[in-house]
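1. Coordinates for the following, if possible.
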Amino acid sequence: MREVVLDTETTGLDPLAGNRVVEIGCIELVNLVATGRSLQLYLNPEMPMPAGAQEVHGLTDEFLADKPLFADKVDELLEFLGDAQLVIHNAQFDLGFLNAELNRLGRPKLSNAYVDTVSMARRKFPGQRASLDSLCDRFGIDNTKRTKHGALLDSELLAEVYLELSGGRQRDLGLAPEMAAAGVPGAAVQTRTLRPPRPHAASAAELAAHADFLKTISEPLWLKVEA
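-> Prediction:
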């Protein structure tokens, strides 16, 4: 199964109010194993960066000034996504922004199936915090490099969180032979030599004791003859 872990950074919280996407980060998974393929896009939002948004992700007007527009990179993004299932933390936020960008270009909305890891976390840990940082702490995932939000870094962390939410590292074990046969990276299969069977034949005394025990059973089923 091919999946793409996806995250975005934006100029604000509401795409319908004119806020835009400024970064997209994607990590490819096959059978819950990262393949090494990723996509990171910085985009010129065609608007000044609000101070509040810059505090979150650290992307400045100067940094984004020479970056391509979403229209210039939309085909590259859609080709990378393909028909993969998307894995997104708070999916309605990111999908809302991406679909707003597509709508501005007269393109159809994304039709990919998706998994919302916020919903997964709340089902698995009801009443507990479901932020990405909280889940990293819960699962012992190193997020010390996350001093600012960044779409690609957050996607890498989310891929690890998603693996844990999906059942942890053991989830890979049953799929390892199939993934190795398909040439999926990280799917090395360990083989082991089985011990030869050891005989455990009953002794003469044990056989005699067993025969005596059978004589104590009245009307044993194995001696009955069907009518």
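
2. Could you use CA atoms for every contact and neighbour count after this?
-> OK.

3. List the buried residues of stretch 86-99.
-> 86-91, 94-99 (16 or more other CA atoms under 10 Å).

4. How far off centre is that stretch?
-> 15 Å (CA atoms, centre = their mean, to the nearest Å).

5. what do you get for stretch 14-25?
-> In this view, stretch 14-25 has its centroid 23 Å away from the chain centroid, taken as CA atoms, centre = their mean.

6. buried stuff in that stretch?
-> Those buried within stretch 14-25 under the rule 16+ other CA under 10 Å are 15, 19-25.

7. what's the nearest residue to residue 124 if we skip its chain neighbours?
-> residue 165 (7.7 Å; CA to CA, 6 or more residues apart in numbering).

8. just the helices in this structure please.
-> Using DSSP state H, the helices of the chain run over 51-57, 61-64, 70-81, 91-104, 117-124, 132-139, 151-165, 176-181, 204-215.

9. Deepest in the core, which of these is it.
-> Ranked by mean neighbour count under mean count of other CA atoms under 10 Å, the helices of the chain are led by helix 151-165, which reaches a mean of 21.

10. could you check the angle helix 117-124 makes with that one?
-> Computed with axes from the mean of the first three to the mean of the last three CA atoms, to 10 degrees, the direction of helix 151-165 lies at 30 degrees from that of helix 117-124.

11. who touches helix 151-165?
-> 5-9, 23-27, 32, 39-40, 87-89, 117, 120-121, 124, 132, 135-136, 139, 141, 143, 146, 169, 171 (CA atoms under 8 Å, 6 or more residues apart in numbering).

12. one step back: pipe the helices of the chain into JSON lines and attach distance to residue 110 per row.
-> Below are those laid out as JSON lines (distance: least, CA to CA, whole Å):
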{"stretch": "helix 51-57", "distance to residue 110": "25"}
{"stretch": "helix 61-64", "distance to residue 110": "25"}
{"stretch": "helix 70-81", "distance to residue 110": "9"}
{"stretch": "helix 91-104", "distance to residue 110": "7"}
{"stretch": "helix 117-124", "distance to residue 110": "18"}
{"stretch": "helix 132-139", "distance to residue 110": "24"}
{"stretch": "helix 151-165", "distance to residue 110": "19"}
{"stretch": "helix 176-181", "distance to residue 110": "28"}
{"stretch": "helix 204-215", "distance to residue 110": "71"}
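
13. picking that back up, select from the buried residues of stretch 14-25 every entry located in strands.
-> The strands, defined by DSSP state E, take in 21-25 from these.

14. give me every residue that touches the residue lying closest to residue 148 once chain neighbours are set aside.
-> Leaving aside its sequence neighbours, residue 148 sits nearest to residue 57 (CA to CA, 6+ apart; 5.1 Å). Residue 57 makes contacts with 9, 148-150, as judged by CA under 8 Å, 6+ apart.

15. one more, for comparison:
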Amino acid sequence: MRQIVLDTETTGLNPQEGHRVIEIGCVELLNRRLSGRHFHVYINPEREIDAGAVEVHGITNEFLADKPLFSSIVEDFINFIRDAELIIHNAPFDVGFLNHEFGLLNNGTGIVENYSSVFDTLTFARKKHPGQRNSLDALCKRYGIDNSHRDLHGALLDAEILADVYLLMTGGQASLLDEENPREESAGGASIIVRLSSDRPRLKVIHCDVVEAAEHQKRLDAIEKAGGGCLWKN
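-> Coordinates of the predicted model:
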């Protein structure tokens, strides 16, 4: 199975307001293992980048001045993602921008979904962890992934981090305790299961004394009287 973990950086938040893609980063998974192949490109958007966007990713118009236009890289990009499943966090954002870029070409390129299926890790995370924060940073913390080197957003770096998150979220297991206690790991970084020895010492069973048993019975009687019944009484 071939999957491509993808992320983009853009000039702003909404392609319908004329914002453009300025960076694409992809890493390839083959049978749920990183293959070492990647696609990474910076793109000249032919427009100004919003100041708020620069604060997020640190990419400036000066840096992009000599970079290729989207029309120059689109064929290589399509060839890289063709017939793969795209793994994207908040897929409508990235796919929406890419489809907008395809449309600007006005040459019948179509849409991303013509070349690849799409798996949205944000939608999956919200179902798996309802009521919790499911940003990429929050998922890194939940699954014990080190993203301390991520001061700014970058498409290739975020794609690499998302690949780790995706593999753990869909096949591994986070800590059963809390997000402050990461899972145990093998030397290679994979989750491991610690099995208890069959000849381990037996757990000590502590029985209540007569006084404690009487107090417990009084509590059950009070519950029964107040509620008309008690599930814990024989």
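
16. ok so, going back, kindly reformat the contacts of residue 57 of the first structure as JSON lines containing distance to residue 178 of the first structure and neighbour count.
-> Formatted as JSON lines, the contacts of residue 57 of the first structure follow (distance: CA to CA, whole Å; neighbours: other CA atoms under 10 Å):
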{"residue": "9", "distance to residue 178 of the first structure": "36", "neighbour count": "26"}
{"residue": "148", "distance to residue 178 of the first structure": "38", "neighbour count": "14"}
{"residue": "149", "distance to residue 178 of the first structure": "36", "neighbour count": "18"}
{"residue": "150", "distance to residue 178 of the first structure": "34", "neighbour count": "19"}
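
17. Out of those residues, the closest to residue 44 of the first structure would be?
-> Minimum distance to residue 44 of the first structure across those is 11.8 Å, recorded for residue 9 (CA to CA).

18. how near is that closest one to residue 54 of the first structure?
-> From residue 9 of the first structure across to residue 54 of the first structure, the span is 10 Å (CA to CA, to the nearest Å).

19. again with residue 20 of the first structure
-> 13 Å.

20. Same question for residue 76 of the first structure.
-> 26 Å.

21. With residue 74 of the first structure instead?
-> From residue 74 of the first structure over to residue 54 of the first structure the distance is 23 Å, taken as CA to CA.

22. re earlier: the contacts of residue 57 of the first structure: which two are farthest apart?
-> Applying CA to CA across the contacts of residue 57 of the first structure, the maximum distance is between 9 and 148, 10.8 Å.

23. can you put the buried residues of stretch 14-25 of the first structure in a markdown table and add distance to residue 61 of the first structure?
-> Shown next, in a markdown table, are the buried residues of stretch 14-25 of the first structure (distance: CA to CA, whole Å):
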| residue | distance to residue 61 of the first structure |
| --- | --- |
| 15 | 19 |
| 19 | 14 |
| 20 | 13 |
| 21 | 13 |
| 22 | 10 |
| 23 | 13 |
| 24 | 17 |
| 25 | 19 |
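
24. Can you tell me which of those is nearest residue 214 of the first structure?
-> Checking the buried residues of stretch 14-25 of the first structure against residue 214 of the first structure by CA to CA gives residue 25 as the nearest, at 71.9 Å.

25. which ones are touching the closest one?
-> Counted by CA under 8 Å, 6+ apart, residue 25 of the first structure has contacts 6-8, 38-41, 151-155.

26. Distance check, the residue of the second structure positioned farthest from its centre against residue 13 of the second structure.
-> Of all residues in the second structure, residue 210 sits farthest from the chain's C-alpha centroid, using CA atoms, centre = their mean; the distance is 54.1 Å. Distance of residue 210 of the second structure to residue 13 of the second structure, computed by CA to CA: 69 Å.

27. Show the contacting residues for the nearest residue to residue 13 of the second structure once chain neighbours are set aside.
-> Nearest in space to residue 13 of the second structure, with sequence neighbours left out and distances taken as CA to CA, 6+ apart, is residue 19 at 7.0 Å. Residue 19 of the second structure makes contact with 10-13, 47, according to CA under 8 Å, 6+ apart.

28. and with 7 Å instead?
-> Going by CA atoms under 7 Å, 6 or more residues apart in numbering, residue 19 of the second structure touches 10-13.

29. so the helix or strand where residue 217 of the second structure lies corresponds to what in the first structure?
-> In the assignment (DSSP states H and E), residue 217 of the second structure maps to helix 210-227. Across the first structure, nothing matches helix 210-227 of the second structure (TM-score structural alignment).

30. Check stretch 40-55 of the second structure too.
-> Under TM-score structural alignment, the match for stretch 40-55 of the second structure is residues 40-55.

31. again with stretch 143-155 of the second structure
-> Under TM-score structural alignment, the match for stretch 143-155 of the second structure is residues 139-151.

32. The matching stretch spans what distance, first to last residue?
-> Per CA to CA, the first residue of stretch 139-151 of the first structure is 20 Å away from its last.

33. Distance from that stretch to the middle of the chain?
-> 16 Å.

34. one step back: how close does the residue farthest from the centre of the second structure sit to residue 219 of the second structure?
-> 14 Å.

35. Please name the nearest non-neighbouring residue to residue 132 of the first structure.
-> Per CA to CA, 6+ apart, closest to residue 132 of the first structure is residue 158, 7.1 Å.

36. Can you tell me which residue is spatially central in the first structure?
-> In the first structure, the centroid-proximal residue (CA atoms, centre = their mean) is residue 162; its distance is 4.0 Å.
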